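Trainee: Pasted the sequence and its predicted model underneath.
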Amino acid sequence: MPAFQTSPGMRDILPPDTARWRRLNAVFADVVGAAGYGQIITPLIEDVGVFTRIGEATDVVTKELYAFEDRGGRHVSLRPELTAGVCRAFAQHRPAALPWKVWYTGPNFRQEKAQRGRYRQFDQVGIEVLGVDDAHLDVEVIALASEFYRRLGLSQITLVVNSLGEPEDRAAYVDALAAYFATADLTEQSRSTLEKNPLRVLDSKREHDAAAIAGAPKISEFHSDGAAAHFATVLAGLTRLGIDFVVEPKLVRGLDYYRRTIFEFQGGTLDSAQNALGGGGRYDGLVEALGGPATPGIGFALGVDRTLLACDDEGVFGDDSAPLDAFVVDVVGGQEAVAITAELRAAGFTADRGYDDRSMKAQMKLANRSDARFAVIVGDDELASDSVILRPMARDAGDQQTMSRSDLISHLKAHS
């Protein structure tokens, strides 16, 4: 047993699995980049106050923050999510061109119990749009997430939508829920949640709470005319784009900053208690809470781990990292391998080589394990004649050839 291992809830991601992460990020960047979103990179550490604004009644703030005092006496935290940091960046830099469309990818940290597809360090991809209050923008944001899942090849995805209404609607609804749940038969855990945030009781997956939750008031009963019209426009837009959805009155999402449109993507192959792949919504007021001007905003964050689990379950988006083009076998001291691998890489080919002055047999074993398409072999005879042996590594791929060093690149290009 090694002296040091990963901390609880953390894990290493090793190759070749990391190739799937790169591919997922590349697909996401292509989808949102085509819609005019630019990448933003925010710090892993922020003032803890940035995150307390997302809701002091949420578990993210009360139980899960990796918060500490740095050596300068500042109270800081590892970021538990990215939306608040993006809004802090907007408030700090005040970009003039609106809407401000940005996308991100990267790790977040929450000190919670690890579960399948959820770790204490977890990656997300997401977008945020700030500066425009338009229901059609809500449609664009949801459609981009839907297109991302489609581009990955996932088909068993359910889009769930709801509207929390205006702040006044939400406040009235919270009061009504508090009154209703006060006399309902709830678990002890939900009783504790009720004291902090009645909305969060609707998130309970405990069987004992199901009957009470089913009979709870619906948020739609409290929508103002403006909120109802906004939501109707969103639903009409999704329908126009042919995007299937389910209106779920009990959907509330996990953070307190949401207003009006909220949504969640659920994986049909995952357990119902852990099937949320990601989601988001409108959060008008968050930029203002972070010291900026009153600024409407909407966005989403999608979990990389659970998305990849869904991909595994559906048999899509596996590890199809390309094999090496060439593996250089040098048994004349190693300098030829230095030069040939550099030439191959400069010409756009992927290439590797053996080290430690190993024998021909040992280096050929490495070439086989590398899954390279070709072995480029240099021995005494080849060194003397300025040539190489090009050996196809796949079965039935033809015979090896001896050729001039100067012809190697052009030959590989002709057979690539």
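Mentor: In hand now; what should we look at? Numbering: from 1, shown residues only.
Trainee: Going by C-alpha atoms from here, please, whenever you check contacts or count neighbours.
Mentor: Fine.
Trainee: Counting neighbours, which bits of the longest helix seen in the chain end up buried?
Mentor: Counting residues, the longest helix in the chain under DSSP state H turns out to be helix 135-152. Neighbour-count burial for helix 135-152, counted by 16 or more other C-alpha atoms under 10 Å, picks out 135-149, 151-152.
Trainee: List the buried residues for the helix or strand containing residue 236?
Mentor: Using DSSP states H and E, residue 236 sits in helix 225-240. Buried residues in helix 225-240, counted by 16+ other C-alpha under 10 Å: 227-228, 230-231, 233-235, 237-238.
Trainee: Quick check: which helices or strands does the host helix or strand of residue 341 pack against?
Mentor: Assigned by DSSP H and E, residue 341 falls within helix 335-346. Here helix 335-346 touches strand 326-330, strand 351-353, going by 3 or more C-alpha pairs under 8 Å, 6 or more residues apart in numbering; DSSP states H and E.
Trainee: rerun that using 10 Å as the cut-off
Mentor: strand 326-330, strand 351-353, strand 374-378, helix 408-414 (3 or more C-alpha pairs under 10 Å, 6 or more residues apart in numbering; DSSP states H and E).
Trainee: Pull out the buried positions in whichever helix or strand comes after the second one.
Mentor: Yep, that's strand 351-353 we're talking about. The first helix or strand that comes after strand 351-353 along the chain, using DSSP H and E, is helix 360-369. Across helix 360-369, burial judged by 16+ other C-alpha under 10 Å covers 360, 363-364, 366-367.
Trainee: Just want the angle from helix 360-369 to strand 374-378.
Mentor: 160 degrees (axes from the mean of the first three to the mean of the last three C-alpha atoms, to 10 degrees).
Trainee: Measure how helix 360-369 sits relative to strand 326-330, angle-wise.
Mentor: Going by the same axes, to 10 degrees, helix 360-369 makes 170 degrees with strand 326-330.
Trainee: next up, a second structure to put side by side with the first:
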Amino acid sequence: MMDHEEEFLNVFFNHVSQLNFDKAKEIVERERESLRLAQGDPWAMLLAHLPQIAVAEKSYIDLGFLVTKNKGFLRKDNSLRSMYDILRGDFRRLEDVTRQSTGDRTIMTVASQLCQFLTARIELIDFYEKMHLMGTGKQMKYEELLVQIEDIVDKHALSFPHMVLTSIKAALSLECEILAHLLRAQLEMQLWRFLQSLMQLHGAHTRITAWERTLHSKDSWKLAPFLKSSQLPALFQWLLKLKAAFVSKFSLYFFTTLAQQTPLQEMKNLYSRQSSDYYHKIQSFQRRYDATAVMLVFDAHQLEDFAGPGYHHPQKPVEPLQDLDCYSIMFSYPVKAQSHMPNIVKVITERASELAAVDRVVFYFSPRDQNTYVMSSIDPRVTLVVVFDSKKAEKESYITNFVLDLSLQLRCNKVFANLKLNTK
């Protein structure tokens, strides 16, 4: 059975995890007024620090850690990261004071474990800042990001287990798992693995839904289906946008597989409701400029277990691919331009160094066939190719702009760069 302190802390952290920050601060104030404890009393000290946790968490969920405030020469660093660091020091001192005075086990344990929670928050702030910085650059290093978030998950899997901290631990765990699943989904998409990508996106979706459910008891607003997205906390909004961006990418990368299960018109309707309707963009460009084909080409070189984009039984042997067979058409509109693959593969292999520069568009004209191939790298193994049946020059900016823009969108850099734009 909980004693008064544990019961109070349980209610407080439930309010914090449900984003009832004002209510969390109110119950602390009432507790302090009702007890009127001496200033050096450990319980009084703990109560004095708790409102700052509510303040910090409110700023965190609104992406306040990406806002720099008054930081400069001879100015106090009052960033959110600094606030968490100061709080961590406060709780360490509280743990020491309690050990030397009353020896109250609940206060000592909670103070110690709150230090672990605050450490996890600081590490997550560093992680988000790293994602944002990568997003403003040319290329996302998804493997590096996944290693970092998995390290945070592993490091804190057994941290802050006290029952009064269950709610904030659950919320933090869900947040980390959402990020990990989405990053894994991106890496699986880069390898054109349908089922694995789908499972990771589904994993992210179920955890977003679970986190959403924990917020349903908030009085001032509820995450009901009709709720405008602008009313959601900024961090939650951003995670939804990241998932939506990855789902849009998944829908294009596995268009052929999905089209086998769904009528084309229904596919178009579904795509039109996505955050990025890549199919419509490609269709509009092709029709307007009379391109022979707009394609995504996958390079399966040195992927020993590659068996194509659909589902394959894990125990079914896979024949190793050779030469041209290593290159597959992931998507092609309006037709599957298989006859162009020899020229496309030739350009991909011979001009690999140019394509490796992700902001570069490569033009190649085949005098024999009178075809122009315009290419850009999206992912390490995925190349966007636009084919024309006439000579096109690099100065034709409408082609270059389309290829660069579509490649950039499919890399999803902008979602990460926009982390800071979500701040209030």
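Mentor: Nice, I can see it. Computed from a predicted model, the values in this text were never measured in an experiment.
Trainee: Send over the TM-score of the superposed chains.
Mentor: The TM-score (TM-score structural alignment, normalised by the length of structure 1) is 0.24; 156 aligned residues with a C-alpha RMSD of 6.5 Å.
Trainee: Okay, angle between the following helix or strand past the longest helix of structure 1 and helix 135-152 too, please.
Mentor: Remark: after helix 135-152 of structure 1, the chain's next helix or strand is strand 157-163, criterion DSSP H and E. Taking the same axes, to 10 degrees, one finds strand 157-163 of structure 1 and helix 135-152 inclined to each other by 170 degrees.
Trainee: can you pull the buried residues of the next helix or strand after strand 157-163 of structure 1?
Mentor: Using DSSP H and E, the helix or strand that follows strand 157-163 of structure 1 in sequence is helix 167-182. Of the residues in helix 167-182 of structure 1, 167, 169-170, 173-174, 176-178, 180-181 count as buried by neighbour count, 16+ other C-alpha under 10 Å.
Trainee: which secondary structure elements does helix 167-182 of structure 1 contact?
Mentor: Packed next to helix 167-182 of structure 1, using 3+ C-alpha pairs under 10 Å, 6+ apart, are helix 188-196, helix 198-201, helix 210-214, strand 259-267.
Trainee: Can I get these in a markdown table including mean neighbour count?
Mentor: Formatted as a markdown table, those follow (neighbours: other C-alpha atoms under 10 Å):
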| stretch | mean neighbour count |
| --- | --- |
| helix 188-196 | 15 |
| helix 198-201 | 23 |
| helix 210-214 | 15 |
| strand 259-267 | 24 |
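Trainee: and the gap between residue 350 of structure 2 and residue 343 of structure 2?
Mentor: Residue 350 of structure 2 sits 11 Å away from residue 343 of structure 2, going by C-alpha to C-alpha, to the nearest Å.
Trainee: what about the two, which has more around it?
Mentor: Neighbours per residue, other C-alpha atoms under 10 Å: of residue 350 of structure 2 and residue 343, the larger number sits with residue 343, 16 against 11.
Trainee: quick one: the helix holding residue 236 of structure 1 to strand 157-163, angle?
Mentor: If you take the same axes, to 10 degrees, helix 225-240 of structure 1 sits at 160 degrees to strand 157-163.
Trainee: Which strands or helices does helix 225-240 of structure 1 pack on?
Mentor: Using 3+ C-alpha pairs under 10 Å, 6+ apart as the test, helix 225-240 of structure 1 ends up in contact with helix 135-152, strand 157-163, strand 259-267.
Trainee: Relative to residue 102 of structure 1, which of the helices and strands packed on helix 167-182 of structure 1 is closest?
Mentor: With C-alpha to C-alpha as the measure, strand 259-267 is the member of these nearest residue 102 of structure 1 (18.9 Å).
Trainee: which strands and helices sit next to the closest one?
Mentor: Going by 3+ C-alpha pairs under 10 Å, 6+ apart, strand 259-267 of structure 1 lies up against helix 135-152, strand 157-163, helix 167-182, helix 225-240, strand 276-282, strand 297-303, helix 304-314.
Trainee: go with 6 Å
Mentor: Contacts defined by 3 or more C-alpha pairs under 6 Å, 6 or more residues apart in numbering; DSSP states H and E place strand 259-267 of structure 1 against strand 157-163, strand 276-282.
Trainee: Could you say which helix or strand holds residue 329 of structure 2?
Mentor: Short version, using DSSP H and E: residue 329 of structure 2 is in strand 327-333.
Trainee: Please apply the same query to residue 154 of structure 2.
Mentor: helix 142-155.
Trainee: could you point out which element follows that helix?
Mentor: Following helix 142-155 of structure 2 in sequence order, the next helix or strand is helix 166-190 (DSSP H and E).
Trainee: mind listing what's buried in that following helix?
Mentor: 166-169, 171-190.
Trainee: What lies in contact with it?
Mentor: 14, 17, 197, 200-201, 204, 207 (C-alpha atoms under 6 Å, 6 or more residues apart in numbering).
Trainee: May I ask you to name the longest helix in structure 2?
Mentor: Max-length helix for structure 2 by DSSP H is helix 105-135.
Trainee: who does it touch, helix- and strand-wise?
Mentor: Using 3+ C-alpha pairs under 6 Å, 6+ apart, helix 105-135 of structure 2 sits against helix 80-100, helix 413-417.
Trainee: If anything else comes up later, I'll come back, but that's it for now.
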